[in-house]
Every structure is written in structure tokens, then in C-alpha cells.
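Novice: Starting from these lines, generate the structure:
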Amino acid sequence: MHTISFRAETATVSISAPTKTVLDLVADPQQLPRWAPGVAKAVRPEGDEWVLVNGDTEFRITVRVSREHGTVDLLSAQDPRQGVFTRVLPNGEGSEYQFTMLFPADAPDTAVAEQMSTVREELRTVRKLCEEQAALG
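Specialist: Predicted coordinates:
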């Protein structure tokens, strides 16, 4: 029998911008401070990893991108089973951005709800930045 170690929560946002525009933003770890400032105030590369800096806290991630499949995964460098798994899907001339986050199976509902509220705000920022970029042509 297989056991579930994590609880998955997914949020989605519709974006009036081409999938390439969305992928260009979310696949670039250096753009994280623009759309997820609670996660990273600064980002720097170190070898094949990225270091997210938020105050005195640093966290290492690996970024796995498949433009062919429209996926961008931001994974813990220490445990790549943990992280954020995202996908950009075409929707007419625009896009859908799906964002799935894994939480420990025993995470309190209130903590998950609070984090997903932050995620929804970040997705609204992704939409705003991508739609502004698309308007510039």
C-alpha cells in the first residue's frame, strides 16, 4: 500500500498574455522577487542551484523547466520531492497558470489556507506583470 506524505493544493489564474510571456517570467528565478517577494527579496545563482534570500534566511532551490510541456518546477535542492510544481497552458490567445504546492500531510488547515491566500496574491501579480508585458508587444 502506498502512503501519502504530502497534501497538494492547487491555484490557477487566467492571464491575457501568450504562454511564452508567462513562461519567460515564471521560469526565470531572478524574477521571483517581482512576483513572490514573500519568498525571495533577492536571488543569486550558485552552480546549478539558486539561493533565495529573504532577510537572514537563505533557501536553495533547483529550477526544472520544460518549455515544450509548459512546466516550471521550483524544487528544494535538499529534497526535490518538495517544492512548487507549475504549468502554463494555452487558453485561446491567453494562458492559464496552474500552481501546485505540497504541504506536509499533517499541516494545519489554517496554515495551508494562509499560504494559499498568499499564493493567490502572487498569481494575481504574475497576471499583472505578464499582461503589462504583453501590452508592450
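Novice: going forward, measure contacts between C-alpha atoms and count neighbours the same way
Specialist: OK.
Novice: where do the helices sit along this protein?
Specialist: Assigned helices in the chain, in chain order: 19-26, 32-35, 109-136 (criterion: DSSP state H).
Novice: Run the angle between the first one and helix 109-136 for me.
Specialist: Right, the one you point to is helix 19-26. Per axes from the mean of the first three to the mean of the last three Cα atoms, to 10 degrees, the angle that helix 19-26 makes with helix 109-136 is 120 degrees.
Novice: List the contacts of helix 19-26.
Specialist: Identification of contacts with helix 19-26 by Cα atoms under 8 Å, 6 or more residues apart in numbering yields 31-32, 67, 70, 72, 88-90, 94-95, 97, 126, 130, 133-134.
Novice: how about this one, so we can line them up?
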Amino acid sequence: MRTSRHLSTYIDRPVKDVYSYASDPANLPAWAPGLCSSIEQVGGDWVAESPMGKIVVKFAEGNEYGVLDHDVTLPSGETFYNPMRVIADGEGCEVVFTLRRRPEVTDDDFARDLNAVQADLRALKKVIEDL
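Specialist: Predicted coordinates for the structure are as follows:
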């Protein structure tokens, strides 16, 4: 059985604003430095520089439900599906990221991944609330 952890942060901005910003791959380096330091469109794909090398990031098609699910394809060709949502909460919203643990991931590596995602969510909150 796989383990999943749902990580979230409240952002004091309307869900539409947060979704619009976070769904634009060009903004990833500003709020997800744990994933990538730069990103550019290459032949229709979003290719990013990451600690793992060049990766390809593909978000779900634009939608009215706040779905920010995205695939990350590593240089090896292995693709990871990352569920993510922006959910309205009063005047603001909650951003929820589901981190799935693969069977071969150690406790230390999973803890490191959890910390990296939390840091990225905190960065997203700061960037958007400061806009």
C-alpha cells in the first residue's frame, strides 16, 4: 500500500487569482524553487532546470474546478503524477498538494520531500499575497 500525505496552506486571495497564477508554468520558479530554478517552452513542452536535471512539466488543462494536477517527467523518462487543488475558502482559498510515497522511498527521503513541498506552498502563499 502506498502512503499519501495531503499538504496545504491557506492563501488570503480569491481562488480565481491563485489558480490563474499557479496554473501558469512560467511562474513555477518563483514559487516552486524545490522543483525548478528556470522554465521555458520548448516545442510546446514546458522544460525546466531542476536538481534532477532537465524535466518536463505538464499541468491539467485549464478548468473551473481549481485542478492543478501536473505530471513531472524526469530525464530518465519516468513520469510522476502530482495531484493539486485550489479550493475556495471564504474570501481566500486553500491550496492542497498530495504527495505520494513510492515504495522504494526511504523515511528520510519522504520527510525531505514533505519539507520541500511545504516550503513551496509557503513560497506560493507569500508570492501571491504580496502581488
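Novice: Among the helices of the first structure, which comes closest to residue 52 of the first structure?
Specialist: Across the helices of the first structure, residue 52 of the first structure has its closest neighbour in helix 32-35 (8.7 Å, Cα to Cα).
Novice: can you name the residues of the second structure that that closest one overlays?
Specialist: Aligning helix 32-35 of the first structure against the second structure (TM-score structural alignment) gives residues 28-31.
Novice: What mean distance separates that stretch from the matching residues in the first structure?
Specialist: Stretch 28-31 of the second structure differs from its equivalent in the first structure by a mean of 0.6 Å after superposition (mean Cα distance after the TM-score superposition for the first structure).
Novice: for that stretch, which positions count as buried?
Specialist: Neighbour counts using 16 or more other Cα atoms under 10 Å place 28-29, 31 of stretch 28-31 of the second structure among the buried residues.
Novice: Stretch 121-130 of the second structure too?
Specialist: Along stretch 121-130 of the second structure, these residues count as buried under the neighbour rule (16+ other Cα under 10 Å): 121-125, 128.
Novice: With stretch 111-121 of the first structure instead?
Specialist: Within stretch 111-121 of the first structure, the residues scored as buried using 16+ other Cα under 10 Å are 112, 116, 119-120.
Novice: Format these as a markdown table; extra columns: distance to residue 78 of the first structure.
Specialist: Formatted as a markdown table, those follow (distance: Cα to Cα, whole Å):
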| residue | distance to residue 78 of the first structure |
| --- | --- |
| 112 | 22 |
| 116 | 23 |
| 119 | 22 |
| 120 | 26 |
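Novice: Tell me which residue of the second structure lines up with residue 13 of the first structure.
Specialist: Aligned counterpart of residue 13 of the first structure in the second structure: residue 9 (TM-score structural alignment).
Novice: Quick one: neighbours of that match, just the number.
Specialist: Using other Cα atoms under 10 Å, the number of residues around residue 9 of the second structure comes to 16.
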